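K.L.:
No letters, just coordinates:
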């Protein structure tokens, strides 16, 4: 019999299988296809240049991550636009960076590719990765441009030339307006973490930048989530893009467990402290809603003896860099941050992400949780909820397709046992320098004279352990019983009493870069109070609605009259019926109603 052959398309190459018997062909094909399906791709099979393969091999990378496995062969073979959806920490930089490096013309020192990203930290990280990947590519230069740094130095680097520019939208736009950065002939445009750039209010800068790029180019849009704004951007700037995704849209990482605790609002910090004590080796980012809350939590942490610090918008760039350097070197165990301040941070090996306050946008939660569980490692996303937030948690579950496990806040005895075992593990693992210790050994023995080994051990452990025993002596149970959280959670306040909400209107929306987090920050900063009950938030294009505890309604209206948003005066009104008095929802502006026309708004809604 003649040998039988078939060829199977597999990840950018072909696999040829030979069979000696046509009788067994069907079964062997089935087995071979299953083996191919289960087989892991290697970087050598992607078709990348030998120089790139040598560099990534030295970095210890042998097999592509799922997004790299899909994206690299695709970009090497196609020049059509691409939308790639994958969580943070899945190797997106290599997914677009390696194909760019493979394709750039090293004989041409002009800008051939522009990579836009939301923050300085991510910009520097991408630039460092490109440097590492291109180690053996002579003649290659990439330039990082970002705000908060000397623009003169960046201008000099651009004038010397480089094939790839990585930058934040604000600084890139500035350099284009100065006629220093020329992107009119680029061949590739990468929008990395495009959803974050939109959330941070860079849409106008991005529109201006893209208007200066050529019509014919390959645009690559990478995003962790796919909100409506990203879909709109894809339709506007990309031409018949192909979509590649790892997992479901807006889905959290499979390497992250999701835990939550339900406590009274007054017990949130005590719960956070117990979580920290129950995980002695945790290395975590603690997310808060506002700068004020961030400062308060960090100050309490530091006062209680924890290696913690705050990261928020009030810090200068030098202060921010100092905090991040300490956190990356693990001299800080806990980084307490707002979402805005933490965007773009690329810190490996985080064991926990702790949501001291849940975000209003489920996609923000997905971004937060994606900061742990990276590079195949496991991580835990912890949420500390008060009773009203369990409904919000269910919304996040539905969007992320993840289920949260309700956990009990650990008690004093449990934490003391964990800390004791942690101390013993440290003692067992410590390295002893005999040469330095031996000269003091006899004097030490004299000090312990009259004590047996058990007594010595107890005293030694107690030196470090007594503070935990004392702190958690008669520690109360912080858990709220599950039956207490049943019912209409959206109207139960922190004290357990029903809260009467007022529905409020604000004359700002997405067009003014208003989102739920920013609105909450404005409310908290205006009232200078914390833990005020906020209900549903509805952000529209030019205006928005939100609910607030009725007791603070008048105070808020007065306080917000002194606030401006991006140069526009803010006006807050109480909504009566379907809208504030004199508001035409269909046009998003005020109208002059009088007499019998006062109900026009409601009738318009009914029609």
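P.N.:
Received it, and whenever you're ready, just let me know what you need. All values reported here derive from a predicted model rather than from experimental measurement.

K.L.:
Every contact and neighbour count from this point should use C-alpha atoms.
P.N.:
Fine.

K.L.:
surely residue 42 meets residue 64?
P.N.:
Yes: counting by C-alpha atoms under 8 Å, residue 42 does reach residue 64; the two are 6.4 Å apart.

K.L.:
Comparing these two, which residue is more hemmed in?
P.N.:
Each of residue 42 and residue 64 has its neighbours counted (other C-alpha atoms under 10 Å); residue 64 has more, 21 against 13.

K.L.:
Report the contact partners of that one.
P.N.:
41, 42, 43 (C-alpha atoms under 8 Å, 6 or more residues apart in numbering).

K.L.:
One more pass at 10 Å, please.
P.N.:
40-44, 46, 70-72, 90-91, 94-95 (C-alpha atoms under 10 Å, 6 or more residues apart in numbering).

K.L.:
Now the buried members of the residues you listed.
P.N.:
41, 43, 44, 46, 70, 71, 72, 90, 91, 94, 95 (16 or more other C-alpha atoms under 10 Å).

K.L.:
can you pull the contacts of the last one?
P.N.:
In other words, residue 95. 64-73, 75, 84, 222.

K.L.:
mind checking how far the host helix or strand of it is from the chain centre?
P.N.:
Residue 95 is part of helix 92-103 when elements are defined by DSSP states H and E. Distance of helix 92-103 from the chain centroid (C-alpha atoms, centre = their mean, to the nearest Å) equals 22 Å.

K.L.:
in it, what counts as buried?
P.N.:
92, 93, 94, 95, 96, 97, 98, 99, 100, 101, 102.

K.L.:
A further structure is provided below for comparison with the first:
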């Protein structure tokens, strides 16, 4: 039996969930889905990336949609193009066996707006959009949100850290005037986000907070090795050579760090490509196509640029530079050990950074194994 039935999910979605091995609800799904199905009023869900938030809000949205009404009924806002694409793809998978077709369209910067306007002229029930592109469409009167009943902000803290607060304010000002329900999902609650909640969400908005100790994938082995900064690249190149044909992501804290590391590895004849904020959309798409098609084994990424990347069968995640924020460790390491498979997360740390490993262990309730430099 699929346990999502106990939460009130209809049979028309259960077969697709089972087919995608989504059987047992996560904590955020258990707490959010019954409420969002029953009432659907304003909601705040604080949970990390990788905890199943898309299904937590996506399944109630799909169940609320009236397929016979050929108009946009729900709006999902995400910080990046890749995450918008991933959300739309997952919603499409959920509707594989639906009684009637439910159409989702993703719109985002980096693609010609005229092409997306043309797509929106087709019957569309759910729109997934980045903030800037939605503002563009609204200013052109190219999108009709008159029948939207629910607006979701996914990864809301990331939208603010990427400079989208003014756009989010404008979008919520518009949707609130239409009396839409607002569902907000975020890993953290910075001050600017609390301001948005106070301004745009009801005082009695239902809130769910998932504690950090429940979010780390138990199939991930956490390791660290000590490497002096001057020898770090050499240790990394030996590590990557040992991995042979196994694929993984290397995380850097800054785009400058990612760019430098890409050049250093290529100088050692190691094929690696980096994605970061300075990379144009066409080049970013090229790199991601190579990585997803397994023609590229090693991807270098920053924390923000990696949002929305969904690649199966990654053997490892490597933290070449530890993240600034503790939550990002979970975001990063969650890229491996997906769909019940094993994986490992390894941090390259200088002797002065050992206290950060202790902080991660304490806060996330995980244990690191020290490994010797290769």
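P.N.:
Looks like it came in fine. All values reported here derive from a predicted model rather than from experimental measurement.

K.L.:
From residue 236 of the second structure, how far off is the residue of the second structure positioned farthest from its centre?
P.N.:
Most distant from the centre of the second structure: residue 230, at 33.5 Å, with distances by C-alpha atoms, centre = their mean. Residue 230 of the second structure sits 12 Å away from residue 236 of the second structure, going by C-alpha to C-alpha, to the nearest Å.

K.L.:
Map residue 68 of the first structure across to the second structure for me.
P.N.:
Mapped onto the second structure by TM-score structural alignment, residue 68 of the first structure lines up with residue 29.

K.L.:
quick one: contacts for its match?
P.N.:
Counting by C-alpha under 10 Å, 6+ apart, residue 29 of the second structure has contacts 4, 7, 45, 51, 52, 53, 54, 55, 56, 57, 59.

K.L.:
and which of these is nearest residue 131 of the second structure?
P.N.:
Closest approach to residue 131 of the second structure among those (C-alpha to C-alpha): residue 54, at 17.6 Å.

K.L.:
Now the closest one: closest residue in space, sequence neighbours ignored.
P.N.:
Residue nearest to residue 54 of the second structure in three dimensions, not counting chain neighbours: residue 87, with 6.6 Å by C-alpha to C-alpha, 6 or more residues apart in numbering.

K.L.:
Is it correct that the one you found is in contact with residue 75?
P.N.:
No: applying C-alpha atoms under 10 Å, one finds residue 87 of the second structure not in contact with residue 75, separated by 11.5 Å.

K.L.:
overlap in contacts of these two?
P.N.:
104, 105, 128, 129.

K.L.:
hmm, back to that, could the contacts of residue 95 of the first structure be laid out in a markdown table, adding secondary structure and distance to residue 260 of the first structure?
P.N.:
A markdown table is the format used below for the contacts of residue 95 of the first structure (DSSP: H, G, I helix; E, B strand; the rest coil; distance: C-alpha to C-alpha, whole Å):
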| residue | secondary structure | distance to residue 260 of the first structure |
| --- | --- | --- |
| 64 | coil | 33 |
| 65 | coil | 30 |
| 66 | helix | 29 |
| 67 | helix | 30 |
| 68 | helix | 33 |
| 69 | helix | 34 |
| 70 | helix | 34 |
| 71 | helix | 35 |
| 72 | helix | 38 |
| 73 | helix | 40 |
| 75 | helix | 41 |
| 84 | strand | 31 |
| 222 | strand | 30 |
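
K.L.:
could you dump those residues to JSON lines with distance to residue 308 of the first structure?
P.N.:
Converted to JSON lines, the contacts of residue 95 of the first structure look like this (distance: C-alpha to C-alpha, whole Å):
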{"residue": "64", "distance to residue 308 of the first structure": "35"}
{"residue": "65", "distance to residue 308 of the first structure": "33"}
{"residue": "66", "distance to residue 308 of the first structure": "35"}
{"residue": "67", "distance to residue 308 of the first structure": "34"}
{"residue": "68", "distance to residue 308 of the first structure": "35"}
{"residue": "69", "distance to residue 308 of the first structure": "38"}
{"residue": "70", "distance to residue 308 of the first structure": "39"}
{"residue": "71", "distance to residue 308 of the first structure": "39"}
{"residue": "72", "distance to residue 308 of the first structure": "40"}
{"residue": "73", "distance to residue 308 of the first structure": "43"}
{"residue": "75", "distance to residue 308 of the first structure": "43"}
{"residue": "84", "distance to residue 308 of the first structure": "36"}
{"residue": "222", "distance to residue 308 of the first structure": "32"}
